[in-house]
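Chemist: Predicted structure and sequence below. I'll ask about it afterward.
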Amino acid sequence: MIVLGFESSCDETGVALVDAAGHAIPRLLSHALHSQIAMHQAYGGVVPELASRDHIRRALPLTEYVIKQSNLTLADVDVVAYTRGPGLAGALLVGAGVACALAAALGKPAMGVHHLEGHLLSPFLSQDPPEFPFVALLVSGGHTQLMRVDAVGSYALLGESIDDAAGEAFDKSAKLLGLPYPGGPHLAKLAEQGDAKAFNLPRPLMHSGDLNFSFSGLKTAVLTQAKKLGDQLENRKADLAASTQAAIVEVLLKKAMSAMTLTGLKRLVVAGGVGANADLRNQLNAACAKRGIRVHYPELHLCTDNGAMIALAAGMRLQAGLEALDGAYSFDVKPRWSLAELGAKSLPSAGAA
């Protein structure tokens, strides 16, 4: 079964093909990604209307490229999948519209996919894929969540951000430091030159007794410290970047290890854009090695939004018998869409270890 997947939830247009037949895990055949970073840099952030228009320009050329790279034809596609949500409404509508129109033209079914489920399952495309069950630390853009994952479609929420997510803390702090868009990677790069202990920044909710996150207070602390430095900020920018990153990583590390203790599981999956952060990976690797925990990540080029994770999620849901495909091509998108609507559940609150 060949699945063609489209991702257009924000500022990347991704298209990919996977083969979900005859493989325990769908096999990636080809994928292509166009980033809008250069276009949005002039504005210091994503401009939704410009993002939507660019998705329109990129979707079909990327599809042609992916088909050519796979040595298949459009006639070989069995299912066309697309990101239904969450994300920017206009951007989602572009991907959904292109996918459903193409599916209708081919006479093949279309399938909407949850963006976060794509991230959650993306490590299955790595050279070291996980096995169920595992704890997932999902750190993607505006989302920071800890989930217990027992199977495809079986997710229990352990904790989540109650305000800013980790990715937002990186990006907003970077903007306060005058770093270019997208801020997170620039802050991480600058942090390599700084002293992580230079500033005693808060670690919000680290000792809260639960597995929830909060990073808005950290952003405020960075702003306050930047104002205190005044003319000295430029000279101390690397130190402040390093201290900011250290605070975010320490909270993520503490909560992730607490989730492992709470569940008793010995396998951790880290997914989403922040999962590419080298300091986070290094500290998680060290902490997991001490505890006898296997930790899995997507390949670095699949940490950002991409079509491969959407095609993969569709393929894995089909393999698990969770989707009943039909010939309807009407669609809607869900800019706000909780994983709970896929059948996930919240576990009773428990003290963080």
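Modeler: Yep, it's here.
Chemist: From here on, just use CA atoms for contacts and neighbour counts.
Modeler: Noted.
Chemist: Just the element for the closest residue to A246 other than its chain neighbours, please.
Modeler: Using Cα to Cα, 6 or more residues apart in numbering and skipping the chain neighbours, the partner closest in space to A246 is A196 (6.0 Å). In the assignment (DSSP states H and E), A196 maps to no helix and no strand.
Chemist: repeat for the one 4 residues further on
Modeler: Assessed by DSSP H and E, N200 sits outside every helix and strand.
Chemist: Look at it and say how many residues are nearby.
Modeler: N200 has 14 neighbouring residues, counting by other Cα atoms under 10 Å.
Chemist: one more structure, for comparison:
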Amino acid sequence: TILYYVTGPARFELMGQTRDDAAGEAFDKVSKMLGLGYPGGRVIDSLSRKGDPARISFPRAYMTKHGFDFSFSGVKTAVARYLQQHATVFEREIPDIAAGFQASVIDVLVRKTVKAVEEKKTDRLVVAGGVAANSSLRKRMAAEAGRLGVALYIPRPELCTDNAAMIAAAGHHHLANGETGAIDMDAYSRSALTKTNDVTNKSTTKISRR
């Protein structure tokens, strides 16, 4: 879970990132705790619509007052503790647990993002990644974008995952800027957008890759 201020196809300012579990990882782990299987984002989203987020509330980790970093291990632990303390009854409470957990995660994502938009005074907001398929997050982000008067860009739910289209789009912008990959370019399962490796521009200066 990362928050970037983007000023160009290969120009990123890292504003905040998770210090432990990513939001999607938290969804998956809580889903397993509830016996809902893996991956858990879609099933928790669906169950949350049947539950009451106010009935079982979980903590929100806002870290520092002025920072943009995220932490979702605390809410995951809080769910685990609740399940241990209510082992005999939690099965009938699963929709409320799912709704309370989801509300905790979405609240943090939305508030941090809104704060970043206001600080940077940007007029565009992009929400992407697996959790961007979540219906509650999409609704909340749309409402905040409307309130702030910024354009909101969110892929269709089926594209909120690893897919060839996003990689091709990234490559298109790099190539248009004269940036190419070396013949011995390695493959990486994970890579920060701001890390410099393997890609060179016309003057062979190392630049960011994604």
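Modeler: Looks like it arrived, so ask away. What you are looking at is a predicted structure, and each value in this text was computed from that prediction instead of being measured.
Chemist: Can you give me the TM-score here?
Modeler: Overlay of the two chains. TM-score (TM-score structural alignment, normalised by the length of the second structure): 0.89; 198 aligned residues with a Cα RMSD of 1.5 Å.
Chemist: Would you check that the residue nearest to A246 of the first structure makes contact with S243?
Modeler: Yes: with contact defined as Cα atoms under 8 Å, A196 of the first structure reaches S243; the gap is 4.1 Å.
Chemist: The second structure: which residue goes with the residue nearest to A246 of the first structure?
Modeler: Aligned against the second structure by TM-score structural alignment, A196 of the first structure finds its counterpart in P53.
Chemist: Looking at A196 and S243 of the first structure now, which is surrounded by more residues?
Modeler: Neighbour count, other Cα under 10 Å: between A196 of the first structure and S243, S243 has more, with 23 against 20.
Chemist: now for the more buried one: what does it line up with in the second structure?
Modeler: Under the alignment (TM-score structural alignment), S243 of the first structure maps onto G100.
Chemist: And Q319 of the first structure, by the same measure?
Modeler: In the second structure, Q319 of the first structure lands on A176 (TM-score structural alignment).
Chemist: and that match, what does it touch?
Modeler: If you count contacts by Cα atoms under 8 Å, 6 or more residues apart in numbering, A176 of the second structure has none.
Chemist: And the match of A196 of the first structure, how close does it get to G181 of the second structure?
Modeler: For P53 of the second structure, the distance to G181 of the second structure equals 48 Å [Cα to Cα, to the nearest Å].
Chemist: same deal with L148 of the second structure?
Modeler: Distance from L148 of the second structure to G181 of the second structure, by Cα to Cα: 39 Å.
Chemist: Quick one: the helices in the stretch 1-150 of the first structure, in order.
Modeler: 37-41, 48-70, 89-106, 115-121 (DSSP state H, counting those that start in this stretch).
Chemist: what's whichever helix in the second structure runs longest packed up against?
Modeler: When the second structure is parsed with DSSP state H, its longest helix is helix 94-120. With contacts taken as 3 or more Cα pairs under 8 Å, 6 or more residues apart in numbering; DSSP states H and E, helix 94-120 of the second structure sits against helix 41-48, helix 73-85, helix 135-148.
Chemist: neighbouring contacts of the helix or strand that it is followed by?
Modeler: Counting by DSSP H and E, the element after helix 94-120 of the second structure in chain order, helix or strand, is strand 124-126. Outside strand 124-126 of the second structure, the residues within contact range by Cα under 8 Å, 6+ apart are 117, 145, 150-154.
Chemist: Between the residues you listed, which sits nearest G37 of the second structure?
Modeler: I154 (26.2 Å; Cα to Cα).
Chemist: Residue in the first structure paired with the closest one?
Modeler: Counting by TM-score structural alignment, the partner of I154 of the second structure is Y297.
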